[in-house]
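1. Model the following, please.
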Amino acid sequence: MSATTAEVTRTVVTESPLDPGLTLGGLQRGAGDPVHRRTPDGAVWRGIRTPAGPATVRISAASADGAVTGRAWGPGADWVLDRLPALIGAEDDPAGFEPGLPLLQRLARRFAGWRVCRTGLVMESLAPAILEQKVTSIEAWRSWRELVWRFGEKAPGPTPFPLWVQPDARTFATLPSWEWHRAGVGPQRAEALVRCARVASALERTVGLDFAEVERRLRTIPGIGVWTAAEVMQRAHGNADAVSVGDFHIAKSVGWALAAEPYDDEKMLQVLERWRGHRFRVTRLIELAGIGAPRRGPRLAPRDYRAF
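-> Model (predicted):
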């Protein structure tokens, strides 16, 4: 049996049941994400590019006994399953989180199976985060799909549907300008992603460092600001305190949830200070609940850079 088709399995048992669908949902880039699928039985499938090679992982939970099982295929299968506890959030520690407010207490109970994951893969989160800078989600996810389909590779193993692994850093670093244009990616985002891809090895080594140092290193790269750094640290580094300052929706949603009025970033950070160490935990619980300020203005229309 080849390394591509051989199956490797690992089961993690936790004291409190975890919900992989909730926990890993933050990794998905739209309903049509080529590298992430959730099946009707609740299992999560991901195509992952690891340092050991591409891998496919299927993660499912048995809520009755707190068991989460990962089945993986491909050269990177062992790498993924070695890090399964971090990936499903079993290493996240919410013990110091004190909701304080009735709303947050209810949300913490409602989404008790959600944890902050840690993928340990920086470029996996950094590439799509850059694509999402200052554009609509529709634009960003369309570009993500096109880049993955055209320059990624099919995920290994017996997947029941098409599943892909995102392009490697070298591919991103060497894409010519017309290919970015064809994928609908503007020059600023393309240049930022190329710069990151050229130093991808150094960025991957930030996993495990102090969060302040991680942010400093990320933000030394032109085109990587506080929002992008936070989006990456939440996913790749498991930072439960990283706040996505500069997001179009988050500050407004936090304000509406906590005070029935939209906040700006400054006010949001001021209010969230009482939960320092768990500020991302607060914003994600509000996001999972779908709480947001009413939309009163026209939505930003998606742009198509390929038309120019």
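
2. CA only for contacts and neighbour counts going forward, please
-> Fine.

3. For Arg29, give me its contacts.
-> Counting by CA atoms under 8 Å, 6 or more residues apart in numbering, Arg29 makes contact with 36, 128, 141.

4. residues of the helix or strand the last one falls within that come out buried?
-> Element membership for Trp141, per DSSP states H and E: helix 137-151. Using 16 or more other CA atoms under 10 Å as the test for burial, helix 137-151 gives 139-149.

5. Same check on stretch 222-241?
-> Within stretch 222-241, judged by 16+ other CA under 10 Å, the buried ones are 223-241.

6. for the stretch 51-200 of the chain, what spans make up the helices?
-> For the stretch 51-200 of the chain, helices defined by DSSP state H, counting those that start in this stretch occupy the ranges 77-82, 84-87, 102-110, 122-131, 137-151, 169-174, 177-182, 187-198, 200-204.

7. I have a second one here; can you model it like the first so I can compare?
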Amino acid sequence: MDPEVAYRAASGRDPRFDGRFFLGVTTTGIYCRPSCPARKPLRRNAVFFPTAAAAVAAGFRACKRCRPDSLPGSRHWDASGDLAARAVRAIRDGVVDELGVAGLARRLAVSERHLHRVLVAEVGASPLQLNRTRRAHTARTLIEQTSLSLTDIAFAAGFGSVRQFNEVMLGEYGVPPSALRRPGAGAASGRAGALGPGDPASDAAPTVVLRLRHRAPYDAVAMRAFQRAHAVAGMDLIGDDGAFTTGVPAPHGTAVATVDWAAASADHLTVRIRPADIADLTGIVAKLRRWLDLDADPQLIAEVLGPDPIIGPLVAARPGLRVPGSLDGAVIAMLTVIGQAVSLKAAAVFAARLVAAFGTSVSDSGLHAFPTPQTVAGAGADALREIGLTGARAAALHALASALARGLELSPASDRAQARRELLALPGIGPWTADYIALRALGDPDAFAPGDLVLRKSLGARTEREASAIASAWSPWRGYAAMHLWTSSAYLP
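-> Next up is the predicted model:
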């Protein structure tokens, strides 16, 4: 990574860059991860290394705050850093609640003991401790914003018992949960009384209304337009007031979530969530935040893109433009393949036919969930051609679904380089598709598709190499630059 690009990424303390490079401070002789909370050095005092081993070899010692080392000098140390970053992203997205620590370790292709050792060494906490803090943060949001009982909140946040809930909240915040309740907390409808994991949605799971906060500015108009353009009949619903309703995959069944755009404010979006099981709520909120890109820092991105003569005017015109993420990486990947080389309108028609043929009903919402990779793979290429796909595209969709069913992982916890290699090895999937999936499903903020015709035309580039050279100045936020170019041309891939 170019030193100037690396410095920009480190200035934002974005954990998505952990494992990609390490920051050395010449005045102190210490090296850190990009997300280290310590004060960032002046540019002239910062040097960068591709691995922690290289930093150690240059005479730097590990920071005691961000702990970029566990085995200083190990040839595997750069891989360990990437493992920690992927694990933290997976824990944030609720993998531990869904699969347990053992399941998280299997997903990351390491032993449970090794995962524990790496996380304790690098971030100072075990997987269970990180997940406990995540549950506590969710619980506090529910306490402050809803009228759910504390018993309901305990299960909604993923705690196994009320006693555990009380102990963790007291340890995290120094006060019992009841002391965190604010007068006039928002309403949450549903059955009163204690809720437990496994209760059916129709009888137990309430509809919870939450304010999901974000850093201002936030271009809600652009995000809303993107949702409308990509809506799939039968899977998504657009209300008369513009509210967008869709299904959110969760362990106990697909939840129904509605983004109430009419109630959006300068610092938050309002969402209504009806989970199949209250215990799924924490993971659902994490997916919604990723889908709506609520954790980005628009000021930091503008500092990099704003001075650029090409992107700068676009950033000024649309401050706070975000990159839509995904609720399910596998679904985004399959929709991307369906939409290759056709218009958005045609892609929506094909996707709607697929949902109608193979989707499953979502409770009593009237919506259907997109078919799973196993279902699409089992249907066969011939059945996929019947929805209108060409033979080549049906074969590509079937090959992708089969790979996903076999274990191809497309999520923020994925090894991005490995996922790209596996995608490009599939028939009918080229660099553009792999780059777009990296941007939306893998959550890579620096993903850029130099082969995209609209991007090349906007940049006046004749070749992919020229487009890549121009875009290099925008790292590590090339994904946001691409979104500005697409939006300015009224093209929504």
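
8. still on that earlier bit, for the helices of the stretch 51-200 of structure 1, which one sits closest to Leu18 of structure 1?
-> Among the helices of the stretch 51-200 of structure 1, the nearest to Leu18 of structure 1 by CA to CA is helix 84-87 (10.6 Å).

9. give me the stretch of structure 2 that that closest one matches.
-> Aligned by TM-score structural alignment, helix 84-87 of structure 1 falls on residues 288-291 of structure 2.

10. which other helices and strands contact the top helix by length along structure 2?
-> Scanning structure 2 for the helix with the most residues, using DSSP state H, yields helix 127-145. The contact analysis (3 or more CA pairs under 8 Å, 6 or more residues apart in numbering; DSSP states H and E) places helix 127-145 of structure 2 against helix 77-92, helix 95-107, helix 112-123, helix 150-156, helix 162-173, strand 207-213.

11. Next, the angle from the helix holding Trp141 of structure 1 to helix 122-131.
-> With axes from the mean of the first three to the mean of the last three CA atoms, to 10 degrees as the basis, helix 137-151 of structure 1 and helix 122-131 are set at 130 degrees to each other.

12. with structure 2 superposed, average distance for helix 137-151 of structure 1?
-> Mean deviation of helix 137-151 of structure 1 relative to structure 2 after superposition (mean CA distance after the TM-score superposition for structure 1): 2.0 Å.

13. which residues sit against that helix?
-> Applying CA under 8 Å, 6+ apart, the set of residues contacting helix 137-151 of structure 1 from outside is 29-30, 32-34, 128, 131-132, 164-167, 171, 183-185, 302-304.

14. Buried subset of those residues, written for ChimeraX?
-> Buried members of the contacts of helix 137-151 of structure 1, defined by 16+ other CA under 10 Å, are picked up in ChimeraX with:
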select :29,30,33,34,128,131,132,164,165,166,167,183,184,185,304
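
15. Keep only those of the contacts of helix 137-151 of structure 1 that are in strands.
-> 164-165 (DSSP state E).

16. residue contacts, Arg235 of structure 1?
-> Per CA under 8 Å, 6+ apart, neighbours of Arg235 of structure 1: 26-27, 116-119, 125.

17. for Thr119 of structure 1, same thing?
-> 83, 86-87, 235-238.

18. Among those residues, pick out the one closest to Thr206 of structure 1, please.
-> Nearest to Thr206 of structure 1 among the contacts of Thr119 of structure 1, counting by CA to CA, is His237 at 8.3 Å.

19. Give the aligned equivalent of that closest one in structure 2.
-> Counting by TM-score structural alignment, His237 of structure 1 lines up with Leu442 in structure 2.

20. which SS state does its match fall under?
-> At Leu442 of structure 2 the chain is in coil, as set by DSSP: H, G, I helix; E, B strand; the rest coil.

21. can I assume it is in contact with Gln418?
-> No: in this structure, Leu442 of structure 2 is not within contact of Gln418 by CA atoms under 8 Å, at 11.5 Å.

22. Please report how far the nearest residue to Pro298 of structure 2 once chain neighbours are set aside lies from Ala296 of structure 2.
-> Distances taken as CA to CA, 6 or more residues apart in numbering place Gly320 nearest to Pro298 of structure 2, at 5.3 Å, with adjacent residues excluded. Per CA to CA, to the nearest Å, Gly320 of structure 2 is found 9 Å from Ala296 of structure 2.

23. for Leu237 of structure 2, same thing?
-> 26 Å.

24. again with Leu410 of structure 2
-> As judged by CA to CA, Leu410 of structure 2 and Ala296 of structure 2 stand 20 Å apart.

25. and what of Ile470 of structure 2?
-> Applying CA to CA to Ile470 of structure 2 and Ala296 of structure 2 gives a distance of 23 Å.

26. More neighbours: the two, which one.
-> Legend: neighbour count by other CA atoms under 10 Å for Ile470 of structure 2 and Ala296, higher for Ala296 (22 against 16).

27. isn't the more buried one right up against Arg215?
-> Yes: with contact defined as CA under 8 Å, Ala296 of structure 2 counts as touching Arg215 (7.3 Å).

28. Geometric centre of structure 2: which residue is closest?
-> Closest residue to the average C-alpha location of structure 2: Arg290 at 3.8 Å, with CA atoms, centre = their mean.

29. which residues touch Gly247 of structure 2?
-> Residues in contact with Gly247 of structure 2 (CA under 8 Å, 6+ apart) are 235-236, 254-257, 362, 367-369.

30. and what of Arg89 of structure 2?
-> Applying CA under 8 Å, 6+ apart to Arg89 of structure 2 gives the contacts 412-413.

31. Appreciated, that's everything.
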